[in-house]
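# Below is the structure, and that's it, no one-letter string:
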């Protein structure tokens, strides 16, 4: 039995009401709920929120909101892990004990059910691993990064700045979509960003952080180009 947890706080300083603001044709959180439902992997999909408005919309799209998130877990400095663990513990005490849990971000409109399935399968087939989460590659070698310094620029990695791209190791970053883990692993002190985790590599065109207005605009354009067009063709039978 598996549990999905979607953390969705009511407040957002940079993009007010971000989790339920309309993205293309529906509230942003709806995409995560629908992908989790479509995957067929979860006995329960729980949204952890401190907002009645978020809770109402989450229920409208098929998620459960069995509790309102406590105040001490609702400020903007609390990390995701305590929020996820609170939901897991609530589930164990009041519903069932899941074997695997998946934290899914509410700001992941590009989330595809196939990658959720891939993450769970990879974790189930790797008894020496504790977590599996989405990653993607940087579009440019991080070793050739520069920083602005005293009105000019300076290489962040001087030893690598003149090397050819093909001679530099490819770097990856957290894609910010989903984080599978066994219940035991989540409730332990095992860090997710470690050798205990399996990377599920996503194509870059299905990844976009949404933290600023510029991110939002870019994400909508990407969605319409890569995901919306695919969905329209599917509906049309093309």
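Here it is on my side, so go on. These numbers were taken from a predicted model, which means no experiment stands behind them.

# C-alpha only now, for contacts and for neighbours.
Noted.

# How far away from the center of its chain is the lengthiest helix in the chain?
For the chain, the helix with the greatest residue count under DSSP state H is helix 80-94. From the chain centre to the centre of helix 80-94 is a distance of 17 Å (CA atoms, centre = their mean, to the nearest Å).

# Who are the packing partners of that helix?
The contact analysis (3 or more CA pairs under 8 Å, 6 or more residues apart in numbering; DSSP states H and E) places helix 80-94 against strand 2-7, strand 44-48, helix 183-186.

# repeat that for 6 Å
Under the contact criterion of 3 or more CA pairs under 6 Å, 6 or more residues apart in numbering; DSSP states H and E, helix 80-94 touches no helix or strand at all.

# just how off-centre is the helix or strand following it within its chain?
Later in the chain than helix 80-94, the nearest helix or strand by DSSP states H and E is strand 100-104. When C-alpha coordinates are averaged (CA atoms, centre = their mean), strand 100-104 and its chain have centres 10 Å apart.

# ok so, going back, may I see the buried residues of the longest helix of the chain?
83, 84, 85, 87, 88, 89, 91 (16 or more other CA atoms under 10 Å).

# Included below, for side-by-side comparison, is a second structure:
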């Protein structure tokens, strides 16, 4: 069986109440819940939260909230790995069953697509891996990245690449911050996601947007509206 866990704590700082702030007509978390349900990948869709309002909205949109997340897993220092380990343990404790695969689906992933969730599950089923997660390419070669030193002048992180043509540099990928399929034991053991035991679901850059600041939020709304993904 397959379990979806959507982490959604109440204490977001940079965008207050981010997980339930309205995005294109519905609470942000609703987009993740609806994608999980529409995918038909999951036997259960659970939300892990410490917040009653988030819990009520999650249930309204079709998810289950069988427990309230404890305070020590709801502060600024709790990691996704901590939260996923706890939710997986709670599932076994409350149901007496162990899922075969567990997917961490972020509450702030309005761009997540049903077919991408399905691809992730198939990768996990077909390969001997711990995780399959969404990723996309950097739009600019990271080998030519620059930084400002203490004097405010420019330095390259990798100056040996100054004269290398962009097309000759290896393409780099980054986590898209949408979903992470994993085998249950990997979550229980908190195995690292970025390892040789992982594969990626390749996403186009147009389907990826971090939503950590108000500027990010505005960009996400513009992109979402242009793509008409709803």
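Cool, got the structure. Just so you know, these numbers come straight off a predicted model, no measurement behind them.

# ok so, going back, quick one, the longest helix of the first structure and strand 44-48 angle?
130 degrees (axes from the mean of the first three to the mean of the last three CA atoms, to 10 degrees).

# Helix 80-94 of the first structure vs the second structure, average offset?
Here the mean offset of helix 80-94 of the first structure against the second structure after fitting is 0.8 Å, by mean CA distance after the TM-score superposition for the first structure.

# ranges for the helices of the second structure?
Per DSSP H, the second structure carries helices over the ranges 28-39, 52-60, 80-95, 114-126, 184-188, 214-227.

# The second one vs the first structure, mean deviation?
So the one you mean is helix 52-60 of the second structure. Mean deviation of helix 52-60 of the second structure relative to the first structure after superposition (mean CA distance after the TM-score superposition for the first structure): 0.6 Å.

# same thing with the shortest one?
After superposition onto the first structure, the average distance of helix 184-188 of the second structure to its aligned residues comes to 1.3 Å, using mean CA distance after the TM-score superposition for the first structure.

# Contacts for that helix next, please.
The contact list for helix 184-188 of the second structure (CA atoms under 6 Å, 6 or more residues apart in numbering) reads 85, 100, 101, 102, 130.

# Only the buried subset of those, as a ChimeraX command please.
To isolate the buried members of the contacts of helix 184-188 of the second structure in ChimeraX, using 16+ other CA under 10 Å:
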select :85,101,102,130
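
# hmm, back to that, same list (the helices of the second structure) but as TSV, adding distance to residue 197 of the second structure.
As requested, those are arranged in TSV below (distance: least, CA to CA, whole Å):
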stretch	distance to residue 197 of the second structure
helix 28-39	24
helix 52-60	32
helix 80-95	16
helix 114-126	10
helix 184-188	10
helix 214-227	31
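
# which one of these lies closest to residue 107 of the second structure?
Comparison of these against residue 107 of the second structure by CA to CA identifies helix 28-39 as nearest, at 4.7 Å.

# Tell me the buried residues in that closest one?
Residues of helix 28-39 of the second structure classed as buried: 28, 29, 30, 31, 32, 33, 34, 35, 36, 37 (neighbour count, 16+ other CA under 10 Å).

# Would you confirm that the first one contacts residue 20?
So that's residue 28 of the second structure. Yes. Here residue 28 of the second structure reaches residue 20: they are 5.1 Å apart, a contact under CA atoms under 6 Å.

# JSON lines for the buried residues of helix 28-39 of the second structure, including distance to residue 226 of the second structure?
JSON lines is the format used below for the buried residues of helix 28-39 of the second structure (distance: CA to CA, whole Å):
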{"residue": "28", "distance to residue 226 of the second structure": "18"}
{"residue": "29", "distance to residue 226 of the second structure": "20"}
{"residue": "30", "distance to residue 226 of the second structure": "20"}
{"residue": "31", "distance to residue 226 of the second structure": "17"}
{"residue": "32", "distance to residue 226 of the second structure": "19"}
{"residue": "33", "distance to residue 226 of the second structure": "22"}
{"residue": "34", "distance to residue 226 of the second structure": "20"}
{"residue": "35", "distance to residue 226 of the second structure": "19"}
{"residue": "36", "distance to residue 226 of the second structure": "23"}
{"residue": "37", "distance to residue 226 of the second structure": "24"}
